[in-house]
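1. heads up, no residue letters with this:
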C-alpha cells in the first residue's frame, strides 16, 4: 500500500509518500480500505510546533477517515466485508470517563493515523458511516462533527429557543451552526470576511459580526441578543478570543472550549471570568458513543457536511497548504480512492 509519513515536523516538505507492506487484520481487527480523510487544525499544529501534546516524527498523519471494510480478523462479529465505516477519533474511549490512554492513542501524534490506502484497526475503534453520506462527507464527522456535537449536547443540550455563538468558518464552527439550526436554535457567527459572512447567513446564521472591524465583538453579540447574551459559545479561538466570549455569554450560559486557533495570548481577567456567570467546559472531541449518536442525528436530520475542497491522494501537500491558508469554509478532504 501507499502511505504518507512525516519524516520530521520541520516543514510540509517532510511529508513523504512511501510504499509499505499491506497490513493484515489480527484477532479482533478489521482491515479498512481508506476512501477519504479530512484534515483538522491539529494536523497543522503538529507541523508548526503548536500542538499541546507530544508529537513523534515518522508517523502516518491525520485522525479522521471513512472507508470500506475489506477483510476481518478472527473473532470479529461487529462488522463484515463491504461495511462502510468511520474511524473514532479516540480509538479506546468508548464512553464515560476519559481513559488514561487518551494521549498515547492520538492519531498522527503518538500512533499512526489514516493518510494511507489501508489500515488495520480494532473493531471497537470504528463505527458505521451514515447511509446518506458519501465517504468524503463521512470522513468529516470523527473530529470536527463530533466536537461540535459534544459542545452542543453535554450537561445542558442546546434546544429550540437557545442562541449559539460560533467563531469563524472552520469545520467545527460550521458543524455547530448546522447542528444548532437542526434543533431550532438561533446562531450568531463571527468572521473577518464579508464574502464568508454571506455564506454563513446562507447556512442559517441569523447574524454575523466581523471581528476584524469590531474588536469588541463580544459586546456586539450581546446586543444582538437584547443584552441577554448567548446560551453557548463554541470557543475555537482560545487565548485570543476567550475575553470576548466571556462578554458574549449569558449568565448561566456555557463556553465550550475547543481550540487554540489564535496565536496571541493576552491572558484572562479573573474578575471578568468570575462575574460573567458563565460556566467553562473543556471539550476533547468526544467518545465513540457520541460518534454513534452524531451519526444517527445526521441521518435523521439529513444534514450534509460542508466540504470546501477535495484533493487527490497524490496532492496531499496541497490540501495541507489550502487548510493553512484559512480561505476554506467547512472541511478540506483528501480522497484516497478514485
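-> Nice, thanks for sending it over. Model, not experiment: these values are computed from the prediction.
2. CA atoms for contacts and neighbours, from now on please.
-> Noted.
3. quick one: the helices in this protein, in order.
-> 41-47, 135-138, 146-152, 171-182, 194-202, 217-224, 242-248, 270-275, 288-301, 316-325 (DSSP state H).
4. excluding chain neighbours, what is closest to the residue of the chain most remote from its centre?
-> Here the centre of the chain is the reference, and by C-alpha atoms, centre = their mean the most remote residue is residue 74, at 32.4 Å. Using C-alpha to C-alpha, 6 or more residues apart in numbering and skipping the chain neighbours, the partner closest in space to residue 74 is residue 27 (4.6 Å).
5. measure how buried that neighbour is and give me the count.
-> Counted with other C-alpha atoms under 10 Å, residues neighbouring residue 27 total 13.
6. wait, it touches residue 71, no?
-> No: under the criterion of C-alpha atoms under 8 Å, residue 27 makes no contact with residue 71, lying 11.5 Å away.
7. how about the helices of the chain, which one is nearest residue 105?
-> For residue 105, the closest of the helices of the chain is helix 288-301, at 13.6 Å, according to C-alpha to C-alpha.
8. check the gap between residue 338 and residue 30 for me.
-> 22 Å (C-alpha to C-alpha, to the nearest Å).
9. those two: which is more packed in?
-> Taking neighbours as other C-alpha under 10 Å, residue 338 and residue 30 compare with residue 30 leading, 29 against 7.
10. residue contacts, the closest residue in space to the more buried one that isn't next to it in sequence?
-> Distances taken as C-alpha to C-alpha, 6+ apart put residue 72 closest to residue 30, at 4.4 Å, once the chain neighbours are dropped. Residue 72 makes contact with 25, 28-31, 79-81 under the criterion C-alpha atoms under 8 Å, 6 or more residues apart in numbering.
11. comparison target, given below:
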C-alpha cells in the first residue's frame, strides 16, 4: 500500500507561486520504514512560510522537488513495524518539526529542516511521514479545522500558555493583531479560557467576523494609528493588557509596548502585518517599559498534546476562511495568502 503513484504539489524552484509550484500527477511514495507512517491526507492549510519559500524570502532553502506544505490532517493507512502510538484508522494532524524532542521547543533549524521544506510535506493525496511528525487529532474537529493546528494554532497556544508561571488566566486581557491564523487562534483560545480580548483590524468586514467570534473590543488600526494607547485605555484603570500577540514585528512592536501593562507579556510571533513605516522601537524600549518580550516559534509536542486536549475539552469551533480550495486550486490558495486577503486560515480540501 505504501508504494504506487499519487498526486502531489512539489516545489521545483523559488521563482514565485506560479512558476515554483508543480503538480506531479504520478509521484511515487517511498517504501514504508519501521519508524514511518502512511497517511491519507484529507485537508491541508497554508502559512506565510509556504509562500516565503517559493518567493526566496528570508533565505529559505529547500530540497529540490520536495512535496510542499507543512500543515495537514488525515487518516493513518499503514504503520511501520516499530510504530505503536498510531494504528490504522487513526485521525491525525501533522507536527512540522519531527526532529525536535518531545518537550523541546523547535528552533529555526528544526523548522527549516521540517515538513514542506527539507522533507516531504502535506500537499499530497497520501504521504509517508516520520511517526514524530504526527499527533492525534481532536475528536471535535473536521479535517479542515484540524489541518490548521500545526503552525499558527500551536504558536498561539505557546504564546498564551507556554511560559511557565505566566500562563493565561481567566482574568487577563489579551490583545491580538489582525485576522491571520495566529491571531484568530489566540482569540479563540483566550475566549475559551475566559479572558477579555481586544482585537485590531483595518477592515469593517473582518471586524464583523471578529465580533462574531466573540471579541470584546475591536480597534481599526488604520483609523486609529495610536491603537496601542486605545487598547490600554479599555483595560481597568487603563493599566494595560496582560498579553499581546504581536504579529507585525518592527511595524507593530512600538504600539504593543504602549498597550501592555507593567510586567506584561508581549509574544513576538510574526513579521507580517501592520502599516509600513510605523515607528520602530529599539531594544532599550523594553527596559523603559519594564515588560517581557518573548519570541515564539511553534511549540513542542507536549504543548501540541495540551492544546489538542484543550480544544477537545472546550469544543472549540476552529475558525477558517470562508473560501475552501480544492486540490487543483493550490496556486490560487497560495495567491490568497500572499495577498493577505484571507481570514484566519486558508484550507485546501483533498477529499
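-> Thanks, I have it. Quantities reported herein were computed from a predicted structural model and do not represent experimental measurements.
12. TM-score of the superposed pair?
-> Aligned and superposed, the two chains score 0.94 in TM-score terms (TM-score structural alignment, normalised by the length of structure 1); 337 aligned residues with a C-alpha RMSD of 1.8 Å.
13. corresponding residue for residue 103 of structure 2 in structure 1?
-> Matched across to structure 1, residue 103 of structure 2 falls on residue 96, judged by TM-score structural alignment.
14. enumerate every residue touching the residue nearest to its match when sequence neighbours are not counted.
-> Excluding its sequence neighbours, the residue lying closest to residue 96 of structure 1 (C-alpha to C-alpha, 6+ apart) is residue 287, at 8.0 Å. Applying C-alpha under 8 Å, 6+ apart to residue 287 of structure 1 gives the contacts 88-90, 93-96.
15. between the residues you listed, which is closest to residue 236 of structure 1?
-> Closest approach between these and residue 236 of structure 1, by C-alpha to C-alpha: residue 89, at 17.8 Å.
16. for the closest one, the count of nearby residues, please.
-> 29.
17. just give the nearest non-adjacent residue to it, would you?
-> Residue nearest to residue 89 of structure 1 in three dimensions, not counting chain neighbours: residue 142, with 5.5 Å by C-alpha to C-alpha, 6+ apart.
18. residue contacts, that neighbour?
-> 64-65, 86-89, 291.
19. hmm, which of these are common to structure 2?
-> Retained in structure 2: 64-65, 86-89, out of the contacts of residue 142 of structure 1 (criterion both residues aligned by TM-score structural alignment, their matches' C-alpha atoms under 8 Å).
20. most neighbours among the residues you listed, which one is it?
-> When neighbours are counted by other C-alpha under 10 Å, residue 65 leads these with 36 neighbours.
21. next, the contact list for the alignment partner in structure 2 of it, please.
-> Matched by TM-score structural alignment, residue 65 of structure 1 corresponds to residue 72 in structure 2. By C-alpha under 8 Å, 6+ apart, residue 72 of structure 2 lies in contact with 41-45, 93-94, 122-123, 146-148, 150.
22. can you check residue 130 of structure 2 too?
-> Counting by C-alpha under 8 Å, 6+ apart, residue 130 of structure 2 touches 35-37, 98.
23. drop anything exposed from those.
-> 36-37, 98 (16 or more other C-alpha atoms under 10 Å).
24. burial check on the closest residue to residue 99 of structure 2 other than its chain neighbours, number of neighbours?
-> Nearest in space to residue 99 of structure 2, with sequence neighbours left out and distances taken as C-alpha to C-alpha, 6+ apart, is residue 110 at 6.4 Å. Residue 110 of structure 2 has 15 neighbours, counted by other C-alpha under 10 Å.
25. what's the distance between residue 110 of structure 2 and residue 300 of structure 2?
-> According to C-alpha to C-alpha, residue 110 of structure 2 stands 11 Å off from residue 300 of structure 2.
26. please enumerate the shared neighbours of these two.
-> residue 100.
27. residues contacting the aligned residue in structure 2 for the residue nearest to residue 74 of structure 1?
-> Aligned by TM-score structural alignment, residue 27 of structure 1 pairs with residue 34 of structure 2. Residue 34 of structure 2 makes contacts with 79-83, as judged by C-alpha under 8 Å, 6+ apart.
28. grab the most central residue of structure 1 for me.
-> residue 144 (1.7 Å).
29. which position in structure 2 pairs with that one?
-> In structure 2, the residue paired with residue 144 of structure 1 according to TM-score structural alignment is residue 152.
30. what's the answer for residue 233 of structure 1, then?
-> Under the alignment (TM-score structural alignment), residue 233 of structure 1 pairs with residue 244 in structure 2.
31. could you report the neighbour count for its match?
-> Neighbour count for residue 244 of structure 2, taken as other C-alpha under 10 Å: 30.
32. no further questions, thank you.
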